[in-house]
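In: Coordinates for the following, if possible.
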Amino acid sequence: MSLTTHVFGPEAPATPTVLALHGLTGHGLRWQALAREHLADVRVVAPDLLGHGRSPWTPPWSFTDHIDALVAVVAEHIPGDAEPFVIIGHSFGGALAVRLAHRLADAVRGLVLLDPAQGLDPAWALQVATDSLAHWDYADADAARAAKREEGWADIPESLLDREIEEHLCPLDNGRVGWRVSAAAAATAWSEMARDAVLPPRGIPTSIVVADRVDPPFVRPAFLEACAEEDSVRVVHADCGHMVPYLEPALTARLIRERLDGA
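Out: Coordinates of the predicted model:
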């Protein structure tokens, strides 16, 4: 299925390119601030994932189906004769980024994984998915704003939360409001994130950012231990919550540039 894709930055053929994958319940426009304020000279290709934003909501929504859709995004938006590009993924998008890098191999210059969510404890994933479905909608925008502040957005600038509500909150058939995300697709994503973690492809330079204020952590100790054996993987700890692209944009941009430069 064709994904709605947002493109920021220069269109010149020689422009360095980043494929940016948002997290669960997010959307591609979340990368707009990072692209415009920190990566203005970089072309950022940012799709809405399956079941999210303005992309198709119809199933299936597995990792494999996401990867198939992302391969099509690359074919459409990143020319085959372009320089290898960097993939950045946040949370659920980080789990997809690793798997997409395995599929595309030599086309990928590097990976930046922001608090990637994979290999999660199945019992915990079930609990979070169940709780999310039980509190899926809100009475109004003010209630949605308050819920976001309680769910990891407490330190995010008000302007970014305003933009999130304007773009991503929509009226529902029951007279309430909710985020522009398929509840069924979101529940499926929690199941996928409980699958065994996949390591970055050997030899592809990878930066992994661990958000140290997340408890329990999305980045599991076993995954970090396995990555420690790979010379091409660098782990960076950030003193922030889970929304790393919003909370640590300068760090995020620096890591992207390092991968674009082949550092």
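In: Going by C-alpha atoms from here, please, whenever you check contacts or count neighbours.
Out: Fine.
In: Residues in contact with stretch 15-22: which ones?
Out: With Cα atoms under 8 Å, 6 or more residues apart in numbering as the test, stretch 15-22 has contacts from 28, 30-31, 41-49, 78, 83-94, 96-97, 260.
In: just how off-centre is that stretch within its chain?
Out: Computed by Cα atoms, centre = their mean, to the nearest Å, the chain-centroid distance of stretch 15-22 equals 11 Å.
In: And it, what's buried?
Out: P16, T17, V18, L19, A20, L21, H22 (16 or more other Cα atoms under 10 Å).
In: Roughly how far does the fifth one sit from D239?
Out: It refers to A20. 22 Å (Cα to Cα, to the nearest Å).
In: Second input sequence below; structure requested for side-by-side comparison:
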Amino acid sequence: MSDSLHVHTFGPEDAAPLLALHGITGHGGRYRRLAEHQLAGRRVLAPDLRGHGRSPRLPPWTLEQHAADLLAVLDAHRLDSVPVVGHSFGALVAIHLARLAPQRVRKLVLLDPAVSVRPADALAWAETPVKTCADRAEALATQRNDWPDAVDPELIEEEVDANWVPITRATAQANPEQDPAHQPDPHQTNPPQVTPAQGTHARPTQSPPAQSPRSTPPHATPPPAAPPQRPTPATLSQGNSPQDKPPPTSGGQPCSSLSAGGGGGRGARNLWMDSGDVDWRPRYCPAAVTTAWSEMCRATRLPPPGTPTLVVRALREAFVGPEFLQACKVELGADFTLVDLDSGHMVYLEEPDQVARLIDGFLE
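Out: Below you'll find the model as predicted:
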């Protein structure tokens, strides 16, 4: 198996480059709309992180390894220094990249970074079973429930087509070691592949921020009759995880589920294959996601001094604690900028125009 990252590329080859990093359970293709519509004048490179999308599923899945993988992406594209945008867990990866190789990161844009996740909440989410659905319609309903703040309904269709895989049960049972990652990308052909280097394993030196109080950990499945609710900081257990929403439901009824170790199988290539012999599953490695939850509970690192950093905080969420912001102000001084948006966690999908204006203005 080739140990290489899948990279989504958008925009003119000679345009100013920008590295864009997704959060857990996601994929680089989620930046397609922002790149093609709002940031059309930039060359956006959006890799699938290790264990996600069409990138390798092999461990390790540590922040250090993700950062090393991204250095290989920059090397493969012959980029000496670039601005980096990171969302949620991807923002943590961006910080680690900047600390591993500060000369390679010109500026940081951290979109609602998952820097204040309580260990109890991370454990509850890590133990949540993998989503599986009976057919594409149920997958659409599940994704719609995960993203209730998504304004454009076409986003849901695009996400299911890009990140959900129909897997025949016979194939999954006969070939549990195979994964659904390597299927055609509906928006890209012949994507560049890069070979990541092995990461370092430096011990974090920053003390973890104090955690803001939250309600009980998220449940495995909401009550069957409960409609999707808009999450708030006071009701985190009924709202988002740092990447998506509560464990999914479809039409008020929970989807079927696998244990966290499931998710194998190559599956059929027809994305509209609805059959009683097919399960629909998202295209990520459950073990990588579980590890990411653990990584989010490590001592939070700060952007290195001298790195201009923009933090975009989603006011409907509680993933950016005041301790992190205060530490950034002290560490970065005039190089630190905070902007609050009245948005859910998926800020670049929910408020693409505002986010693009912030990115463009900050990078100029």
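In: Write the ChimeraX selection for whichever of the contacts of stretch 15-22 of the first structure are buried.
Out: In ChimeraX, this line selects whichever of the contacts of stretch 15-22 of the first structure come out buried by 16+ other Cα under 10 Å:
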select :28,30,31,42,43,44,45,46,47,48,49,78,83,84,85,86,87,88,89,90,91,92,93,94,96,97,260
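In: so what's T130 of the first structure closest to, chain neighbours aside?
Out: Once flanking residues are discounted, T130 of the first structure sits nearest to A187: 7.8 Å by Cα to Cα, 6 or more residues apart in numbering.
In: Show me what the one you found aligns to in the second structure.
Out: Under the alignment (TM-score structural alignment), A187 of the first structure maps onto T290 of the second structure.
In: Equivalent analysis for R103 of the first structure, please.
Out: By TM-score structural alignment, R103 of the first structure lines up with L100.
In: what sits against its match?
Out: Contacts for L100 of the second structure were tallied using Cα under 8 Å, 6+ apart; they are E64, A67.
In: related to what we said a few turns ago, mind listing which of the buried residues of stretch 15-22 of the first structure are in strands?
Out: Mapping the buried residues of stretch 15-22 of the first structure onto strands (DSSP state E) picks out T17, V18, L19, A20, L21.
In: what's the most distant pair in the residues you listed?
Out: Using Cα to Cα, these span at most 13.2 Å, a distance reached by T17 and L21.
In: Look up how far A187 of the first structure lies from the residue at minimal distance from the centre of the first structure.
Out: What sits nearest the mean C-alpha location of the first structure, by Cα atoms, centre = their mean, is H22, with 2.6 Å. Using Cα to Cα, one obtains 16 Å as the distance from H22 of the first structure to A187 of the first structure.
In: got it, and R195 of the first structure?
Out: R195 of the first structure is 14 Å from A187 of the first structure, by Cα to Cα.
In: what does H77 of the first structure give?
Out: On the measure of Cα to Cα, H77 of the first structure and A187 of the first structure end up 29 Å apart.
In: Settle it for me: which of those two has more neighbours?
Out: Per other Cα atoms under 10 Å, whichever of H77 of the first structure and A187 has more neighbours is A187, with 19 against 14.
In: just how off-centre is the helix or strand hosting that one within its chain?
Out: Using DSSP states H and E, A187 of the first structure sits within helix 183-193. In terms of Cα atoms, centre = their mean, the centre of helix 183-193 of the first structure is found 14 Å from the chain centre.
In: which element follows that helix toward the C-terminus?
Out: strand 206-211.
In: Return the set of buried residues in stretch 163-177 of the first structure.
Out: Buried, per 16+ other Cα under 10 Å, within stretch 163-177 of the first structure: E164, I165, H168, L169, P171, V177.
In: Farthest pair within the residues you listed?
Out: The span of those, defined through Cα to Cα, is set by E164 and P171 at 14.3 Å.
In: Could I get the full set of helices for the stretch 101-250 of the first structure?
Out: Under the criterion DSSP state H, counting those that start in this stretch, helices of the stretch 101-250 of the first structure are mapped to 122-134, 141-150, 158-168, 183-193, 221-227, 244-247, 249-260.
In: circling back to that earlier point, kindly indicate which of the buried residues of stretch 163-177 of the first structure lies nearest A154 of the first structure.
Out: E164 (13.8 Å).
In: how about the nearest residue to that closest one, chain neighbours excluded?
Out: R30 (7.7 Å).
In: Tell me the spacing between that neighbour and L104 of the first structure.
Out: From R30 of the first structure to L104 of the first structure the distance is 24 Å (Cα to Cα).
In: do the same with D140 of the first structure
Out: From D140 of the first structure across to L104 of the first structure, the span is 42 Å (Cα to Cα).
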